[in-house]
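Novice: Below are the sequence and a predicted model; questions follow.
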Amino acid sequence: MQLRLAYAGDRGMMVSWNTYSQLSSPSVKWGTDPNHLNHEDFSDVSITYSTSTTYNNHVFVNHLQPNTQYYYLPQCATTPSSFRTGRQAGDGTPFTFAVAVDLGTMGSDGLSTTVGKGAANPLKPGEINTIQSLTQYKSGFDFLWQPGDLAYADAWLKEEIGGYLPNTTIADGYKVYERILNDFYDEMAAVSSEKPYMVGPGNHEANCDNGGTTDKAHNITYTYSICMPGQTNFTGYINHWRMPSPQSGGLGNFWYSFNHGMVHYVQINTETDFGNGILAPDEPGGSGAENAGPFGRYPNEQIDWLENDLRSVNREKTPWVIVAGHRPWYLSGTTCPPCKQAFEPLLLKYGVDLVLNGHSHLYERQAPINNGTVDPAELNNPKAPWYITNGAAGHYDGLDTLPATLQSYTRFAIDTVYGWSRLTAHNCTHLTHEFVASANGSVLDTATLFKQRKCKLDYPKA
């Protein structure tokens, strides 16, 4: 169950799935013919944590050809699934990828047509949710990227206090938490079993109640002290995923990079490990009070890695550089000043093209920005990074409300629709972003970034 894929270097794919029992040697059979899976890879990674109800199995499938259809059969499965490997760096063929941030469980344990007390923005009867929309349109994108806030399993306490879920004891809260977690990953398998699912850390991965929930009826404010050991310090997130840090010199599932065609993708960690004396939000004493991390071997590890990674990009082969991190620092609403302090200097220094964020549950497209100042070129060959926040994918908490006055750098914003981002790299010079309404697939906002440059790209035969 919970079958999921992740890119793992130029010629690899990480295949992960969950079982109720531990496997002594997880294996994956694979090949280019579903009736002749003539290769098999093994691992010794079948891991769990104290409150988990399942084991996470991870197998690295290597020596694959780029942009090739493969079939695979994980141990315990009965029917092969399929995936297509990533496009080689320098491949100039146009392609599309999807981004959904702040996407949580749908249905009876999450976002549905009803809400409990204190919540809002339920789905309309019969409305297509974001997971269903991504499933419907998955043939049109190469992979899915979710930079943080994955399942919202920590909403279990809020849902119970609001009367949405039946009350349970605090001691048994982990059972509800794990059920919601498993529900989400099972729902996502319709996409993640066929498309690589790249993820990053968000605040809802750090803790089981996101820093405190208040039961007004009983005048009780819960803190992170109610969290079970398996649900703190990103424990579930660390166990469940295997992102391509070994191939990119990053750290676990927290910061890493990968190439796909003409784009270099960078996942940063906006929750911990800022270094240079900057206190990150989820670290002990940070603004989020999540008491998580840090995870680096030394204080400046993430920033040093980011500079080295950006410095090493071959812009002739991967002219586009896109960075994603959970928290935004440019937005008409709550921002993350420490994130700006930690990351923006390097993004400017190395000419990053686009920055994608979430955290606020709405959609807001900004102009290219340099230290708070709009690049006068706007999207016509700017020097500064272009910023887009899309945290409107949907979960039990619903949507946030935009302030009455938007920032001067805001170019489009909406807070009434659930949706996701679809991005298309057309060529060396043009990249388009679309905001797709989950309910009907309509495009509510579109904009294209132009960069004037020459590249040395290849165009392999189909």
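Specialist: In hand now; what should we look at?
Novice: can we go C-alpha only for contacts and neighbour counts from here?
Specialist: OK.
Novice: Strands of the stretch 101-250 of the chain, start to end?
Specialist: 144-147, 197-200, 213-215, 220-222 (DSSP state E, counting those that start in this stretch).
Novice: who wins for proximity to Trp30 among these?
Specialist: Proximity to Trp30 (CA to CA) singles out strand 197-200 among these, at 18.9 Å.
Novice: elements contacting the closest one?
Specialist: strand 4-7, strand 144-147 (3 or more CA pairs under 8 Å, 6 or more residues apart in numbering; DSSP states H and E).
Novice: Would you mind giving those strands as JSON lines with mean neighbour count and distance to Thr214 added?
Specialist: Output for these, formatted as JSON lines (neighbours: other CA atoms under 10 Å; distance: least, CA to CA, whole Å):
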{"stretch": "strand 4-7", "mean neighbour count": "26", "distance to Thr214": "35"}
{"stretch": "strand 144-147", "mean neighbour count": "24", "distance to Thr214": "27"}
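Novice: One more to weigh against that first structure:
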Amino acid sequence: MAVRRLFLVIAFAGVITSVHPYTRPPPRETLFIPPTADSSAPEQVHVSVSGIDNMRISWITKDSVPAIVEYGTSSRAYNSSANGTSSSYSFFLYKSGHINDVVIGPLKPNTVYYYRCGSDHSSPEFSLKTPPAQFPIKLVVIGDLGQTGWTSSTLQHVAESRYDMLLLPGDLSYADFWQPRWDSYGRLVEPLASQRPWMVTIGNHEVESVPVIHKPAPFTAYNARWRMPFEESGSTSNLYYSFDVAGVHVIMLGSYIEFDRTLISING
């Protein structure tokens, strides 16, 4: 028994001596992406799933434009179109641009679609790829994305992964009350978020409500800018929802949602 104990101590000591200390990389510069010169051009374009075979296209313009998306499976040959809604919000002295949401479909799985936001024929063309209907599917999961040089590095790795869908469970823009950073964030992620569905939910950086006075309402910017398929899944809040993709049932549950303890089962 004594020999065994000695052996374990030696083995454990060997493990300890082989561990190298972790050196935290220094912070990188904070990014801010300026707006486009054309006030009617779509920017901050991102897509998300909306039901089994539909996709939601969201974008922002400074000017009021028709909330319409033209789309098809060939570049510049749009044989379908859909109309949606436009909204905006205020945050103290800040007033958002026009936030447009349009649901397109039904769409074929694992298919590239080309689309144009708004009715201006000179608007840029975007493309998206719908998720597959069955396995295999490649999901990317990231969190605390923010807007720094490290964000750019992370997005580059994501782009190289040839993924089908991105899941982001909270802490998107790190705007933390400064609303123009939400706009900057939308421009930063647009090259990826306009091509694959980004399914997101909230973290503490999305709360943005002043303590005591509780104004503005919590999650005002997040709810206005990143509308997820909560109604399609039977949820009553954009902060939690679920959806099916390629045989996987995904539950997105924000950690800052109020809950009723009386609903917790005894065995829970």
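Specialist: Okay, I see it. On a predicted model such as this, the values are computed, not experimentally measured, just so you know.
Novice: How close are the two chains, by TM-score?
Specialist: Once superposed, the chains reach a TM-score of 0.74 (TM-score structural alignment, normalised by the length of the second structure), with 222 aligned residues with a CA RMSD of 2.6 Å.
Novice: Dump the helices and strands packed on strand 197-200 of the first structure to CSV, plus distance to Asp102 of the first structure.
Specialist: Output for these, formatted as CSV (distance: least, CA to CA, whole Å):
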stretch, distance to Asp102 of the first structure
strand 4-7, 18
strand 144-147, 8
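Novice: quick one, which of these is nearest to Gly104 of the first structure?
Specialist: That would be strand 144-147 among those, by CA to CA, at 10.8 Å.
Novice: so that closest one matches what in the second structure?
Specialist: Mapping strand 144-147 of the first structure onto the second structure (TM-score structural alignment) gives residues 166-169.
Novice: Can you tell me what sits against that stretch?
Specialist: For stretch 166-169 of the second structure, the surrounding residues in contact (CA atoms under 8 Å, 6 or more residues apart in numbering) are 139-143, 196-203, 252-254.
Novice: tell me, the helix or strand hosting Val69 of the second structure lands on which residues of the first structure?
Specialist: Applying DSSP states H and E as the criterion places Val69 of the second structure in strand 68-72. The aligned range for strand 68-72 of the second structure in the first structure is 27-31, by TM-score structural alignment.
Novice: With the second structure overlaid, report how far the matching stretch is off on average.
Specialist: Its aligned residues in the second structure lie a mean 0.3 Å from stretch 27-31 of the first structure after superposition (mean CA distance after the TM-score superposition for the first structure).
Novice: And that stretch, what's buried?
Specialist: Buried residues in stretch 27-31 of the first structure, counting neighbours by 16 or more other CA atoms under 10 Å, are found at 27-31.
Novice: What is the end-to-end distance of stretch 236-243 of the second structure?
Specialist: End-to-end span of stretch 236-243 of the second structure (CA to CA, to the nearest Å): 14 Å.
Novice: Just give me how far it sits from the chain centre.
Specialist: Mean C-alpha position of stretch 236-243 of the second structure versus that of the full chain (CA atoms, centre = their mean, to the nearest Å) differs by 14 Å.
Novice: hmm, back to that, what's the PyMOL line that selects buried ones from the contacts of stretch 166-169 of the second structure?
Specialist: In PyMOL, this line selects whichever of those come out buried by 16+ other CA under 10 Å:
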select buried, resi 142+196+197+198+199+200+201+202+203+252+253+254
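Novice: ok, the contacts of stretch 166-169 of the second structure vs Tyr240 of the second structure, which is closest?
Specialist: Leu253 (4.6 Å).
Novice: That closest one maps to what in the first structure?
Specialist: With TM-score structural alignment as the criterion, Leu253 of the second structure matches Ile268.
Novice: follow-up on the earlier one: for Phe412 of the first structure, find the nearest of the strands of the stretch 101-250 of the first structure.
Specialist: Of the strands of the stretch 101-250 of the first structure, nearest to Phe412 of the first structure by CA to CA is strand 144-147, at 21.1 Å.
Novice: mean deviation of that closest one from the second structure?
Specialist: Counting by mean CA distance after the TM-score superposition for the first structure, strand 144-147 of the first structure comes out at 0.7 Å.
Novice: Helices of the stretch 201-350 of the first structure, residue ranges please.
Specialist: Along the stretch 201-350 of the first structure, counting by DSSP state H, counting those that start in this stretch, helices occupy 203-206, 235-240, 245-248, 301-311, 337-349.
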